[in-house]
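Engineer: How does the following fold in three dimensions:
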Amino acid sequence: MNRSKEPIWLMVIRILLGCLFIASSFMKAIDPVGFGVTMNDYFVSFHMGFLHPLALFAAVVAIACEFILGCMLLFRVKVQWAAWGYLIFMTFFFFLTLWLAIAEKLETAGIHYFGVVKDCGCFGDVIEMTNMQTFLKNVGFIIPTLILFFNRKKLSDCRMTELGQWLAVVVFAAISVAFQMYVIHHLPFIGKSDWKKGKDVSVFVAQPAQKDVVFVYRNNATGEKVTLSQDELMNQDEDFYNNNEYVSREDKIIKEAVKAKIDGFNMLDESGADHAPDYFATDREGEVYILYVHDLSEANEKGMQKVLPLAKDCQEKGIDFVGITNSSEEEIAAFVEKFGLEFPLYHNPINPITGPFMVRDAMRSNPGIMLLDKGIVKDKWAWRDIPATAVQM
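Structural biologist: This next block holds a predicted model:
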């Protein structure tokens, strides 16, 4: 059919839907590991946890399919196939998000707990939406999808041969997959992560109140009380003690305690002591390199071999180098022995179902390195990009 016969209103719908899918796929493609996490959440929610090893693969395929369909529709490549693809895609997610919206309402009402995913991840981490908002969004999008599908005979392919169009589809797929592979092998370079370079991540760690011991004395003649710090008390002469009587010792709060933005991020040693406030404090002196390995059993061994030279260089230069993982203490002990680690590897215990998965959110690479200075993320590296020596910031 001749291109000129495509109605203007149908062209507008086609272009808008094409751009929608391309934009949506791009928002997920900038962090495919994050969307893989969402896919795994879906698997767990639907009692298909055995599919966990396929979560990232499923994410890459889903993102690529969405991008391919968007490009096919926008550039009129195999547009009849694209119309069918849109219908299948939108119908599936229409009913999925309908179920999520209903299930979440039932959970909120206390009727039944389904463990539903709270954010569908339709737009990655760029735009967060509740399940009800996502469902309403899909209601709005499925209407033009149906209009497009039932008027698909009015759409014509671009002026390319059959082979040329299929080659174009392959190119669309290659672009999406190549882009995602780059991000997976390195780190997301754009996005709204709370742990990206330049962010103040001290807000995720509870800071205890800072206290100072003060001593209260009463003047023997006037009865007036005087409060002295320990240093001030040490500087007093004998006359002070002769003329003043000790009353009490008190703890004076110098700095109020700070509550964490999200509970659950800690760095526990074998005794259960939390070292996170030490490394994330805004008044901390000196930088600290933190190794993130959210799952020791899945840590890339080549990556760990790249970590060791940096850890050794930090040790020689007197720079703190520590690690954190969600794995168990038994796994930590075996991991430390396997790689001969000479730095502390702390434990961040989490609920494997509900999280919070802050170690995984902080670093998409497993393993990966983060450089902190006074609670600010100065730099981050996936294991392939880890420098061999400490970087001077």
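Engineer: contacts, neighbours, all on C-alpha from now
Structural biologist: OK.
Engineer: which stretches of the chain form strands?
Structural biologist: Here the chain has its strands, by DSSP state E, at 210-219, 225-229, 244-255, 288-293, 320-325, 345-347, 368-373, 376-382.
Engineer: and of those, who's closest to residue 271?
Structural biologist: Among the strands of the chain, the nearest to residue 271 by C-alpha to C-alpha is strand 345-347 (10.7 Å).
Engineer: quick one: residue 162 from residue 5, how far?
Structural biologist: Relative to residue 5, residue 162 is positioned 21 Å away (C-alpha to C-alpha, to the nearest Å).
Engineer: Another sequence for comparison is provided below:
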Amino acid sequence: MKNSFIWFCRIAVGLLFIFSGLIKANDPLGFSYKLEEYFEVFHIMFLNSFALTMAILLCTLEMVLGFALLIGVRAVKVAWGLLLLIIFFGFLTFYSAFFKVVQTCGCFGDAIPLTPWQSFSKDMILLLLVLVPFINRKKIQPIFKPKTADKWLIGAAVVALGFGIYTYNFMPIIDFLPYKIGANIPDEMKTPPGVQLDEFEVTYNLKNKKTGETKTMSDKEYLKTNIWKDANWEVVGTPESRLVKKGFEPKIRDLSIQDGQGNDYTKELLSNPFYSLVIVAHDLDKTNAEAINRLNALAINATENYNIRTILLTSNSAQSAEAFAKAHKLVTEIFYADGVPLKEMVRANPGVLLLKNGTIINKWHYHTVPTYDGLVKKYFQQQ
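Structural biologist: Purely as a prediction, here's the structure:
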């Protein structure tokens, strides 16, 4: 019975770590953004330049440790590694939840978004499971001969590391973000009629001018008791608002596209019934300049021969973007949006979206953008 329970925990922990690492390795750039949030919270922003490398290595470590536990190789070291890793994750999720800093931990990437307290609860359950193989670490036997097990472990490490590097260079295998291929951006921004919206409770701090008595009341009590009609009672300070019940939330809620003068072009750009080629470079200071030059040549041909509207979307300042455009002789129109939705649109800097009527027809990492002839044959000739 005891051996069966150890095996159960061993399999559960191994598979959970592999799954967690695999989901994050599917989108290492997104995971690196999450690490940067933690670096900001702990005031260690100097690590930002290493965030991507750390993200890929951390995903690889999770998958390798999970696989190693399953096959029973180097059980003592693996058990220690798993224990330290889950304690580290548990600390981060508790800190996020208690101090309300990073509101999604990124434990399972964007595939399974969890609140900080859900993430912490998950880590505590996993910690209990990890303790079983840890306590019995010297009893765990490999399912292969030592030399064979080591070869399997090396192979798993190579595959895990290679997967993270591949998805970084060619975008996620599965896109869990709202800007996936086939999504209609205006539809994803709408709130359907009749849905349950966020429900808030407002708390008032009241003081009686005559007696000095104080009271704290919810907005419902405040209205029900008609105390607001009594001139002797006054509201002290600013009423506090608290979310009571989470309601419907559009998948896309923070996208606003503007020109250099601050004019809103969101509706116009997303209602174009013809193809638009959108180059997304959330940070022009760090974008791949060679890729920008190639995309600019593509934009010139698309505009001149098929009148395709070509756009550069960035979060840089207008002054910075215009200087960049001048230096690279860009022919695209330049528009501006917040960096958060731009990072969600495409996991590349730069990346490319092909839009029509606000629908994402296709999207590419700058490594995989089709040639001009390929775009013409598949899309522009059929417009």
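Engineer: okay, the strands of structure 1 in TSV with distance to residue 339 of structure 1 and mean neighbour count next?
Structural biologist: TSV is the format used below for these (distance: least, C-alpha to C-alpha, whole Å; neighbours: other C-alpha atoms under 10 Å):
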stretch	distance to residue 339 of structure 1	mean neighbour count
strand 210-219	37	16
strand 225-229	48	15
strand 244-255	40	13
strand 288-293	13	24
strand 320-325	13	21
strand 345-347	12	25
strand 368-373	16	24
strand 376-382	19	20
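Engineer: Which one of those strands lies nearest to residue 393 of structure 1?
Structural biologist: strand 376-382 (7.6 Å).
Engineer: Which stretch of structure 2 lines up against that closest one?
Structural biologist: Aligned using TM-score structural alignment, strand 376-382 of structure 1 spans residues 359-365 in structure 2.
Engineer: how big's the offset between that stretch and structure 1?
Structural biologist: Here stretch 359-365 of structure 2, set against structure 1 after superposition, deviates by a mean of 0.5 Å using mean C-alpha distance after the TM-score superposition for structure 1.
Engineer: who's in contact with that stretch?
Structural biologist: Residues lying outside stretch 359-365 of structure 2 but in contact with it, judged by C-alpha atoms under 8 Å, 6 or more residues apart in numbering, are 169-171, 179-185, 270, 346-355.
Engineer: and that stretch, how far out from the chain's middle?
Structural biologist: Computed by C-alpha atoms, centre = their mean, to the nearest Å, the separation of stretch 359-365 of structure 2 from the middle of its chain amounts to 18 Å.
Engineer: before we move on, what about stretch 100-120 of structure 2?
Structural biologist: Put simply, stretch 100-120 of structure 2 sits 10 Å off its chain's centre (C-alpha atoms, centre = their mean).
Engineer: Surely residue 87 of structure 1 and residue 145 touch.
Structural biologist: Yes - with contacts counted by C-alpha atoms under 8 Å, residue 87 of structure 1 reaches residue 145, the gap being 6.3 Å.
Engineer: Which one of the two is surrounded by more residues?
Structural biologist: Shown here are residue 87 of structure 1 and residue 145; by other C-alpha atoms under 10 Å, residue 145 has more neighbours (22 against 17).
Engineer: For that one, list the residues it contacts.
Structural biologist: Residue 145 of structure 1 makes contact with 17, 83, 86-87, 90 under the criterion C-alpha under 8 Å, 6+ apart.
Engineer: start and end residues in structure 2 for stretch 77-86 of structure 1, please.
Structural biologist: Here stretch 77-86 of structure 1 aligns to structure 2 at residues 73-82, judged by TM-score structural alignment.
Engineer: Please tell me which residues of structure 1 stretch 132-140 of structure 2 aligns onto.
Structural biologist: Residues 147-155 of structure 1 are the counterpart of stretch 132-140 of structure 2, counting by TM-score structural alignment.
Engineer: circling back: of the contacts of residue 145 of structure 1, closest to residue 56 of structure 1?
Structural biologist: Using C-alpha to C-alpha, residue 90 is the member of the contacts of residue 145 of structure 1 that lies nearest residue 56 of structure 1, at 21.5 Å.
Engineer: Do I have it right that that closest one meets residue 139?
Structural biologist: No - Residue 90 of structure 1 is beyond contact range of residue 139, at 9.3 Å (criterion: C-alpha under 8 Å).
Engineer: Next one: residue 125 of structure 2 from residue 167 of structure 2, what distance?
Structural biologist: 30 Å.
Engineer: what's near enough to touch the spatially closest residue to residue 333 of structure 2 that is not a sequence neighbour?
Structural biologist: Distance criterion C-alpha to C-alpha, 6 or more residues apart in numbering; nearest residue to residue 333 of structure 2, sequence neighbours excluded, is residue 311 at 4.8 Å. Residues near residue 311 of structure 2 by C-alpha under 8 Å, 6+ apart: 276-279, 332-335.
Engineer: Quick check: the aligned partner of residue 311 of structure 2 in structure 1 vs residue 151 of structure 1, distance?
Structural biologist: Under the alignment (TM-score structural alignment), residue 311 of structure 2 pairs with residue 322 in structure 1. Applying C-alpha to C-alpha, the value for residue 322 of structure 1 to residue 151 of structure 1 is 60 Å.
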